[in-house]
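Trainee: below: sequence and its predicted model.
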Amino acid sequence: MTRELITTADDGVARCGWVSDDPEYRRYHDEEWGMPLHGDQALFETIALEGFQAGLSWITILRRRAAFRSAFDDFSIASVARYDEAKADELAGDPSIIRNRQKILATITNARVVENLISDDPGALDRLVWGHAPASHTRPETIDQVLSVTAESTALSTALRRLGLSFVGPTTMHALMQAAGLINDHAVGCARGDELAASRH
């Protein structure tokens, strides 16, 4: 099946082609995806969820986001950093989330690294992530222009890996940049993308 760059739903709104008719997916696309996201904890949550998404579809994570938040104490960096082996075992047995032990342990380790990073410098994660936002970005006009990795996402991945984070590969960090609004990657012709573009001028 050929993927479309833009689809127009039954509500008459033109959206990016990856959006299904799932109401929650539409809401996420219209209200969150591409909106500038700031704050150490908000970005830590997004990094964690993008890491869990690796190898899966985003809708799989989105449908479980409330359960993830409940299981991981709303992704409180300080709380997750204190998780021990028993807590990891508990999470690995929780059917409401993605029971991938490697990703669970990575989230705990990442929380400890981020806690150390921001302990004497609140906002350090925010500045590190946003420091890799490209100076300019061109929204895709064709399917061929829809990228999964960029020089900037590779650089961000390298910077985070140097700190000791994992599940932060270039593709995952490009998804973070799209989701957290470091770039407006809504396709040309997407109504929400046009609104975001107008708001930035």
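Mentor: Right, received. Where do you want to start? Numbers count the residues shown, from 1 in each chain.
Trainee: from here on, just use CA atoms for contacts and neighbour counts.
Mentor: Noted.
Trainee: which residue ranges of the chain form strands?
Mentor: Along the chain, counting by DSSP state E, strands occupy 6-8, 14-16.
Trainee: most packed of those?
Mentor: strand 14-16 (a mean of 21; mean count of other C-alpha atoms under 10 Å).
Trainee: second structure for comparison follows:
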Amino acid sequence: MSALVTGPDGLARPAWAESSGLLRGYYDTEWGVPVTDERGMFERISLEAFQSGLSWATILRKRPAFRAAFRGFDPDVVADFGEAEYDTLMQDAGIVRNARKIRATITNAQATVALRGRYGSGTGLAEFVWSFRPERTPLPERIEDVPTTSPESVALSKALKKEGFVFVGPTTMFALMEAAGLVDTHLTGSHRRGCSGLWDAEGESAGDPW
């Protein structure tokens, strides 16, 4: 069973990416594009955590509110959030008001800042995450062929937890790796397959995001 749908523009996408204009735009311009800056990676880790148990469409609709509430996902600013900021976030109807996920975002901002001692400002968290990029990427023909975890996502999850991050389980980290370009799980035949430029037709590494 093919999981690709041809849209009105004649381009092939998975069915989920054709379910709304919001998801189509995200799929066509962001999903799988390499993220190599600290703030961008922190935002994606944060949003992946908030997505747990919810649809990605819900998170995308609320992303402008998330960005406003978490000050553009600036790790330095979020790391300094205290109880007053936490209380404000819990009253913000524009975001997902989940106490554990909000506290996790603050905790992860603090862990992000702490990583700079090893990797430097600007790329620290991104460089850390990219160090778990696999040597090969999947070549899925159907949605059912796309894995939900990998040895690398398990290892990344463990490493991040060791560095003080929370809400970074293996499944969530595989979703992060897909979204941030560490793996390419665009279905073969999709017009976005290979959009990162980091993999050849056989799924072997063919480039460096840096």
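Mentor: Everything's here; your move. Every value quoted in this text rests on a predicted model; they were computed, and no experiment measured them.
Trainee: picking that back up, I'd like the strands of the first structure as CSV, with distance to Lys87 of the first structure appended.
Mentor: Listed next are these as CSV, based on distance: least, C-alpha to C-alpha, whole Å:
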stretch, distance to Lys87 of the first structure
strand 6-8, 43
strand 14-16, 39
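Trainee: quick check, central residue of the first structure?
Mentor: Leu176 (3.7 Å; C-alpha atoms, centre = their mean).
Trainee: and Gly169 of the second structure, what does it touch?
Mentor: Gly169 of the second structure is in contact with Val154, Ser157, counting by C-alpha atoms under 8 Å, 6 or more residues apart in numbering.
Trainee: distance of it from Leu89 of the second structure?
Mentor: Shown here: Gly169 of the second structure relative to Leu89 of the second structure, a distance of 24 Å by C-alpha to C-alpha, to the nearest Å.
Trainee: helices of the second structure, residue ranges please.
Mentor: All helices of the second structure, identified by DSSP state H, fall at 21-29, 38-51, 56-69, 75-79, 83-90, 99-119, 124-130, 151-162, 170-179.
Trainee: for these, which one sits closest to Leu139 of the second structure?
Mentor: When these are compared by C-alpha to C-alpha, helix 170-179 sits nearest Leu139 of the second structure, at 12.7 Å.
Trainee: what range in the first structure does the closest one sit on?
Mentor: Using TM-score structural alignment, helix 170-179 of the second structure lines up with residues 170-179 of the first structure.
Trainee: mean shift of that stretch relative to the second structure?
Mentor: In the superposition with the second structure, the average deviation recorded for stretch 170-179 of the first structure is 0.5 Å (mean C-alpha distance after the TM-score superposition for the first structure).
Trainee: how far out from the middle of the chain is that stretch?
Mentor: 6 Å (C-alpha atoms, centre = their mean, to the nearest Å).
Trainee: still on that earlier bit, want to try TSV for the helices of the second structure, with distance to Leu187 of the second structure as columns?
Mentor: TSV is the format used below for these (distance: least, C-alpha to C-alpha, whole Å):
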stretch	distance to Leu187 of the second structure
helix 21-29	12
helix 38-51	21
helix 56-69	18
helix 75-79	33
helix 83-90	37
helix 99-119	31
helix 124-130	22
helix 151-162	20
helix 170-179	12
